Every structure is written in structure tokens, then in C-alpha cells.
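Trainee: could you look at this predicted model? Sequence included:
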Amino acid sequence: MFGFAKKKKAARLIELEAPLKGKMLTLEEVPDPAFSSGTMGKGRAILPSEGKVTAPCPGTVVHIMEKSKHALLLEHETGIQMLIHVGIETVSLKGEGFHPCVSAGDKVSTGQTLLEFDLEVIANAGLSPITPIIIPDGQDLIESVEFTDDTASRASGPFICILLRNQ
């Protein structure tokens, strides 16, 4: 009526830092078909060089595995969620060697320590410390998910880039 054009909101890019130091792997390299098949979502994995998980972006801790403490779900301020799962079959440790530094509901900033874990405890149990970082399927806000190449150092810039749909 007045000639006002509807403004279309631009797509947003979310850049996630690597939540651990170590060597980046593709999901296909993860020795667990639940992750390597991609059925849980897109992602990458890191073979950690130290036992510390930090927030890859500002957000809210949605969930921490209460008894096993080996995995957590983090939500970016846009509502996009990501799963950080320390180790393969580490649920069997029943929390031994895992020390959460945050609780569900906590607001976190990029680089803040979320979880500390003992690489030696994982190795002594004969388990792999490979840590998948998954962007779960079914999140309608996501247009695409892209990954950086072969390093996973917190100082190297974005680890995963998520392009959000126009809203």
C-alpha cells in the first residue's frame, strides 16, 4: 500500500572454534558407526592432544551426560545445537576421569572450559579418545555446514562454519 518493500534478513554465518586441541579427523575416521555413518548429523572429530574441552562459541549448556560426564550438548544463541562426545565407548567409564566445569543451563563464552578429562584413564581402559563434534540433523535453521581442512588448533580460526537460512 505505501510501497514499503519487505526487508529480507541476510543469512548468518556461525563460525565455531575447535573445542579441543589435537588432530582433526573426518567422521568416516571415527571407529564407531553411530558417528562414522553420519546418521547423527554432520561433523568432524578430533584426536585430542590434551584433556580439555572449551566452548566453540558463546551459548548455553543444554545437557551434560549426568552419570558418565563424557558428552554435552551446547546451544548457540541462534538455537543451533552441537554435540561434543569425548571418546568412543567412554560411557563405560561411568564418569571416571571426567570433570565437568559447567552445569546444564550455564551461559558460556567462546574458549571457556566446559569439561576436563584424563587421557590416561581413557587409554588405560583400552578406549579411544577420538572426540566427535556433531551438528545434529533436523535443525531447520541450518542451510549448510562446512569444515576447515586438516588442523584443529584453537588458534587457527574457524573449525566448523554453519550458514543459517534466511529468516
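Mentor: Ah, there it is. Residues are numbered from 1 along each chain as shown.

Trainee: please make it C-alpha for all contacts and neighbour counts, starting now.
Mentor: Will do.

Trainee: stretch 63-71 spans what distance, first to last residue?
Mentor: Stretch 63-71 has its terminal residues 8 Å apart, counting by C-alpha to C-alpha, to the nearest Å.

Trainee: what sits up against that stretch?
Mentor: Applying C-alpha atoms under 8 Å, 6 or more residues apart in numbering, the external contacts of stretch 63-71 come out as 72-74, 83-87, 90-96, 98-100, 103-105.

Trainee: hmm, try it at 6 Å
Mentor: 72-73, 84-86, 91, 94-95, 98, 104 (C-alpha atoms under 6 Å, 6 or more residues apart in numbering).

Trainee: reformat these as CSV; add secondary structure.
Mentor: Rendered in CSV, the data for the contacts of stretch 63-71 read as follows (DSSP: H, G, I helix; E, B strand; the rest coil):
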residue, secondary structure
Leu72, strand
Leu73, strand
Ile84, strand
His85, strand
Val86, coil
Val91, helix
Lys94, coil
Gly95, coil
Phe98, strand
Ala104, coil
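
Trainee: second one coming, line it up with the first:
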Amino acid sequence: MIWKWKNNKSSNASEAISVASPLTGTCVSLAEVPDEAFAQGLMGPGAAVIPTAGRLVAPIDGTVVHLIKSHHAVMIEHSSGLQLLLHVGINTVSLKGQGFAPRVQTGDRVTVGQTLIDFDLNEIASAGYPVITPVLVANAAEQPWEMQPVYGSKEAGQGSIMKITLAK
């Protein structure tokens, strides 16, 4: 699959980025997300993880460029310019931060496996929200790149859920 992506570097070589799993659970296709905007890729291409534990970790080294006020989502930018949006659950903005404990703030540098947000899986599910978590390329609009999802069982901070090759 070819998408467009913003590149801040000036080089003709391609760069491969392995996106580690941000959660312990099962990586699945975005098509399995019970929200049309995510499932159809309208929010950006990517994959989703059905978590079995309430700890979201950094899937790449980078900078937190945005922590959503309700703490249910965070965006990280890799040094190449690639931005990933990690969105815990579906419609969880309605919880207004309840059940979410951020461990980072906008501007923080993070490394793969570093805890970004702790959250209560039971509280989210009890409130009636799906816990499936989309992991999206947020800035898929400006330069060619390829993405290959890697589905299956994953541990947080390990096991790639996507391999992204940036064409420069």
C-alpha cells in the first residue's frame, strides 16, 4: 500500500521504520475497528490493537507532539517527520479523562517501550466503549511511503505492528 507522508529530511535513500506494539494484545486490521472513520482509513492508514492490559507505550522513538486534553490519545513524531496517532478505545473522549493517567506531556522525548498513558480497561469497557486502539499514520499526505501491517499477538514495546518504508 502506498500512502503519502511528510519528510523533514533531505536524502535520496529510503528509511525503514519498525513500529513496535504500543500495547499488549492482538494487532488486527483497521477494518475491525467499530467506527467507520477509523475502519475505512479516513483518519489515516494504520492498524489497531485489542489490548489485554491498560498500559500504552511509545511504539517509536520521538517527541510527543500532542497529548489530547482528555488523555485518551497521543501523537508522536519520529525524527524523520513520520507522525503516529495512538487513540485508546473508541469514543473514549466522552470519558473526559476518567480512567486515563498520562505519564508524558506535549514536548517530551520518548523512547520505544516508555509508558505514555496508563488506563483502566475495565472502566472503559464498563462505560460501554470498545477498547480496540487504532494506531494511525497521522500525516499521510505529502510524500510516498509504504506500510506493511504485522498482525497477531504482541507485547507492549516489542513485536512490530507495522513496517514503514519511507521513500525519499
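Mentor: That came in fine, so what should we check first? As the structure is a computational prediction, the values presented were derived from the model and not from experiment.

Trainee: just the buried ones from the contacts of stretch 63-71 of the first structure, in PyMOL syntax?
Mentor: In PyMOL, selecting the buried portion of the contacts of stretch 63-71 of the first structure, with burial taken from 16 or more other C-alpha atoms under 10 Å, looks like this:
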select buried, resi 72+73+84+85+86+91+95+98
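
Trainee: between the contacts of stretch 63-71 of the first structure, which is nearest Ile134 of the first structure?
Mentor: Sorting the contacts of stretch 63-71 of the first structure by distance to Ile134 of the first structure puts Ile84 at the head of the list, at 6.6 Å, by C-alpha to C-alpha.

Trainee: find the residue closest to the aligned partner of that closest one in the second structure in space, skipping its chain neighbours.
Mentor: Applying TM-score structural alignment, one finds that Ile84 of the first structure aligns to Leu86 in the second structure. Spatial nearest neighbour of Leu86 of the second structure, excluding adjacent residues (C-alpha to C-alpha, 6 or more residues apart in numbering): Val135 at 4.7 Å.

Trainee: so how many other residues sit close to that neighbour?
Mentor: Counted with other C-alpha atoms under 10 Å, residues neighbouring Val135 of the second structure total 28.

Trainee: could you check how far the longest helix belonging to the second structure is from the centre of its chain?
Mentor: Using DSSP state H to assign secondary structure, the helix with the most residues in the second structure is helix 121-126. Relative to the mean C-alpha coordinate of its chain, helix 121-126 of the second structure is positioned 20 Å out (C-alpha atoms, centre = their mean, to the nearest Å).

Trainee: so it matches what in the first structure?
Mentor: On the basis of TM-score structural alignment, helix 121-126 of the second structure is assigned to residues 119-124 in the first structure.
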